[in-house]
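Peer 1: Provided below for reference: sequence and predicted model.
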Amino acid sequence: MFKEFKKEWQFATRSGRLFILIMSFLFLALMTPIMLKVLIPEIFRMQFPNLSMEDIVLMVNASQLTAVQGFMSDLFELGMIIVVFTLCSIMAQEIRDNTLVFPIVSGNKFVNIIASKTVFFGLTVGLLVMGSIMICYAYSGILFEFEVPLQDVLYAGMLQGLYFIFIIANLIMWGALLKRTLPTGFITLVIAYLMQAVGGLFDIHAYLPSGLIDFSSKLQFQTQNIMTSTLVTVIFIMIMFVITHVSMKKMEFNIR
């Protein structure tokens, strides 16, 4: 497995994808508190010159809590788009370019190839999500005051990280099925946003992976709902792993 991880690391670094992800998450983590502290009040001041700064502050209602929750909302809306279209080629492009032939000829099993991609990119994005949430938490605490318990933020970061592993599993599965990068990205986004909409409309987030996003962004941690959503997410990831493996094994005959 070490060779597979090394290969994925080289792909992520040499292609610049890892750099794009790091800078994007860092930018969002720092800009959200700044917007609440400086930009939005300044816009209100320009639009409503007769209002006092105290009234503007009350209207904006900026705090560490709103900054952290706003950032986690940005992670779902903007961060996911960045992740999806940055990494939509991790499987599809390799199949299109036929570069998977080399590890297969070297004796690597499809299980190892799929697992290495899922684990490497899943953990990488998951750690970036957790790290960026902690940066936003610390910076917003400096700009405002520390009012959100650290353990809640850590818990929310882990839930969001697991959700993004689910997104990575989608990219790998759809990449293996479609063998096209952009369709892989678009379908993954449609699934994510549709799941979020359905979960909110019918109040079934607890039974969908979208519950991880919903509960963590609200910093509401009901044990039963969290456990159910986590279990469902893990099951979805395992099912997608199996589907990807079956799809790859069917391609083995053509490769040979």
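Peer 2: Good, I have the coordinates. Being a predicted model, the structure only gives us computed values, none of them experimental.
Peer 1: drop to CA atoms for contacts and neighbour counts, all remaining ones
Peer 2: OK.
Peer 1: Centre of the chain to stretch 244-256, how far?
Peer 2: In this view, stretch 244-256 has its centroid 28 Å away from the chain centroid, taken as CA atoms, centre = their mean, to the nearest Å.
Peer 1: what does it contact?
Peer 2: With CA atoms under 8 Å, 6 or more residues apart in numbering as the test, stretch 244-256 has contacts from 101, 110-111, 114, 172-173, 176-177.
Peer 1: Ok, stretch 131-142 next?
Peer 2: Residues outside stretch 131-142 that contact it (CA under 8 Å, 6+ apart) are 25-26, 29-30, 32-33, 63-64, 67-68, 71-72, 146-147, 153-154, 157.
Peer 1: hang on, the earlier thing: so which of the contacts of stretch 244-256 is the closest to P41?
Peer 2: Taking CA to CA as the measure, P41 lies nearest I172 of those, at 42.4 Å.
Peer 1: and I243, what element?
Peer 2: Following DSSP states H and E, one finds I243 within helix 223-255.
Peer 1: Then V129?
Peer 2: According to DSSP H and E, V129 maps onto helix 110-143.
Peer 1: Would you mark the buried spots in that helix?
Peer 2: In terms of neighbour count (16 or more other CA atoms under 10 Å), helix 110-143 has its buried residues at 110, 113-118, 120-141.
Peer 1: Then stretch 22-39?
Peer 2: For stretch 22-39, a neighbour-count test (16+ other CA under 10 Å) marks 22, 24-26, 28-34, 36-37 as buried.
Peer 1: what would those residues look like in JSON lines with secondary structure and distance to M53?
Peer 2: Listed next are those as JSON lines, based on DSSP: H, G, I helix; E, B strand; the rest coil; distance: CA to CA, whole Å:
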{"residue": "I22", "secondary structure": "helix", "distance to M53": "35"}
{"residue": "S24", "secondary structure": "helix", "distance to M53": "32"}
{"residue": "F25", "secondary structure": "helix", "distance to M53": "31"}
{"residue": "L26", "secondary structure": "helix", "distance to M53": "29"}
{"residue": "L28", "secondary structure": "helix", "distance to M53": "26"}
{"residue": "A29", "secondary structure": "helix", "distance to M53": "25"}
{"residue": "L30", "secondary structure": "helix", "distance to M53": "23"}
{"residue": "M31", "secondary structure": "helix", "distance to M53": "21"}
{"residue": "T32", "secondary structure": "helix", "distance to M53": "20"}
{"residue": "P33", "secondary structure": "helix", "distance to M53": "18"}
{"residue": "I34", "secondary structure": "helix", "distance to M53": "17"}
{"residue": "L36", "secondary structure": "helix", "distance to M53": "14"}
{"residue": "K37", "secondary structure": "helix", "distance to M53": "12"}
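Peer 1: here comes the other one, which I'd like you to weigh against the first:
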Amino acid sequence: MFLQTSNNSFIETKQEKQEHFVCSLGIHVSLWPSCLSLSEAFFNVAFISVVMLIIVLGNLMVVLTVKFDSKLRIQRQNWLIVSLAVADFLVGLLVMPLTLLYEIIGVWILGGLLCELWLALDVLFATASILHICIISLDRYWSVTQPLTYPIKRTPTRICIMIGVAWLVSFLICFPPLLGWRPHRSPGECKVSSELDYVLYSSLGSFYIPIAVLVIVYWRIYEITKRHSQQRLKDTQRMDETLNQMTKKIIMKKII
């Protein structure tokens, strides 16, 4: 019994050392996927799969709803929402499955070309999503500041140009690494370029400038809405005072 226990302990210790050695080398086989425990791997698969399913089905529902509802389809601002939904849908359909595979295996096994394409699509769709939100905020701002004239200016051509600009800028941000603007990667590694020049270039176009626009635009919308609310309150009070005065005059005339 003692020999059997000692032998089992020796085997377990040996396996742990082998696992540590394999993980330290960055070599991942099916016995130790990504150096994760079975429970951790199962949780990651379940979580990412649920998120992926929600993203794909949710955005597909948005696209189909606008497509088959004529009242929604003729409202051109909804075209922006559809384009945003397409970007998010493609993230769930094309990017996240490979993210799940990379997360579980721990190394990139699909080759350098597919790695570059996967990273480019990730940056493309994420940037397009942010820029669409930015454009939607501008559309709402113009609707608030030009309530009478902007609905006329919101032509199909204008909306298509806005959508095209969002996708074009996103493409210009994701494309440089495909041309070689990227660091040398170790075998099995697939990460977005961390070169300072590209980080500044991409982060400005896909995050900092859009965020600045969003903050400024929504602050202006808040100020305009607040001013309009105050003006409506003053107009209501003025009408109440006028009605009260008219009521008093009518009562006085009846008394006299």
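Peer 2: Thanks, I have the structure now. Since this is a predicted model, take the numbers as computed values, not measurements.
Peer 1: What does the TM-score come to for these two?
Peer 2: Between these two chains, after superposing, the TM-score reads 0.39 (TM-score structural alignment, normalised by the length of the first structure); 134 aligned residues with a CA RMSD of 4.7 Å.
Peer 1: In stretch 67-84 of the second structure, which residues are buried?
Peer 2: Within stretch 67-84 of the second structure, the residues that qualify as buried are 76-84, counting by 16+ other CA under 10 Å.
Peer 1: what's the span of that stretch, first residue to last?
Peer 2: Distance across stretch 67-84 of the second structure, first residue to last, is 14 Å (CA to CA, to the nearest Å).
Peer 1: Could you list the residues in contact with that stretch?
Peer 2: Stretch 67-84 of the second structure has contacts (CA under 8 Å, 6+ apart) with 62-63, 66, 128-129, 132-133, 135-136, 139, 154-156, 159, 163.
Peer 1: Go through those and give me the one with the most neighbours.
Peer 2: Within the contacts of stretch 67-84 of the second structure, A128 tops the neighbour count with 27 neighbours, counted by other CA atoms under 10 Å.
Peer 1: if I look at that one, how far off is I135 of the second structure?
Peer 2: From A128 of the second structure over to I135 of the second structure the distance is 10 Å, taken as CA to CA.
Peer 1: overlap in contacts of those two?
Peer 2: Common contact partners of A128 of the second structure and I135 (CA under 8 Å, 6+ apart): A166.
Peer 1: The stretch 1-150 of the second structure: strands as residue ranges?
Peer 2: Counting by DSSP state E, counting those that start in this stretch, the stretch 1-150 of the second structure has no strands to list.
Peer 1: which residues of it fall in helices?
Peer 2: Using DSSP state H, counting those that start in this stretch, the helices of the stretch 1-150 of the second structure run over residues 2-25, 38-68, 70-73, 77-90, 96-105, 112-145, 150-153.
Peer 1: which stretch among those helices comes nearest S203 of the second structure?
Peer 2: Ranking the helices of the stretch 1-150 of the second structure by proximity to S203 of the second structure (CA to CA) places helix 112-145 first, at 9.4 Å.
Peer 1: Pull out the buried positions in the closest one.
Peer 2: 115-143.
Peer 1: tilt between that helix and helix 96-105?
Peer 2: 130 degrees (axes from the mean of the first three to the mean of the last three CA atoms, to 10 degrees).
Peer 1: Show me what helix 112-145 of the second structure is packed up against.
Peer 2: Judged by 3 or more CA pairs under 8 Å, 6 or more residues apart in numbering; DSSP states H and E, helix 112-145 of the second structure is in contact with helix 77-90, helix 150-153, helix 156-174, helix 209-255.
Peer 1: again, only using 6 Å
Peer 2: Judged by 3 or more CA pairs under 6 Å, 6 or more residues apart in numbering; DSSP states H and E, the packing partners of helix 112-145 of the second structure are helix 77-90, helix 156-174.
Peer 1: Put together a markdown table for the ones you listed, with distance to T5 of the second structure on each row.
Peer 2: Output for these, formatted as a markdown table (distance: least, CA to CA, whole Å):
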| stretch | distance to T5 of the second structure |
| --- | --- |
| helix 77-90 | 53 |
| helix 156-174 | 57 |
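Peer 1: Select, out of the ones you listed, the one closest to I48 of the second structure.
Peer 2: Among these, helix 77-90 comes nearest to I48 of the second structure, with 14.6 Å by CA to CA.
Peer 1: what's the angle from the closest one to helix 38-68?
Peer 2: 150 degrees.
Peer 1: about what we covered before: among the contacts of stretch 67-84 of the second structure, which one sits closest to F10 of the second structure?
Peer 2: Relative to F10 of the second structure, the closest of these is S129; by CA to CA it sits at 53.8 Å.
Peer 1: what's the closest one in contact with, if anything?
Peer 2: S129 of the second structure makes contacts with 84, 87, as judged by CA atoms under 6 Å, 6 or more residues apart in numbering.
Peer 1: go with 7 Å
Peer 2: S129 of the second structure makes contact with 84, 87-88, according to CA atoms under 7 Å, 6 or more residues apart in numbering.
Peer 1: got a markdown table for those residues, with distance to E241 of the second structure too?
Peer 2: Supplementary listing: the contacts of S129 of the second structure in a markdown table, determined by distance: CA to CA, whole Å:
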| residue | distance to E241 of the second structure |
| --- | --- |
| L84 | 49 |
| A87 | 54 |
| D88 | 53 |
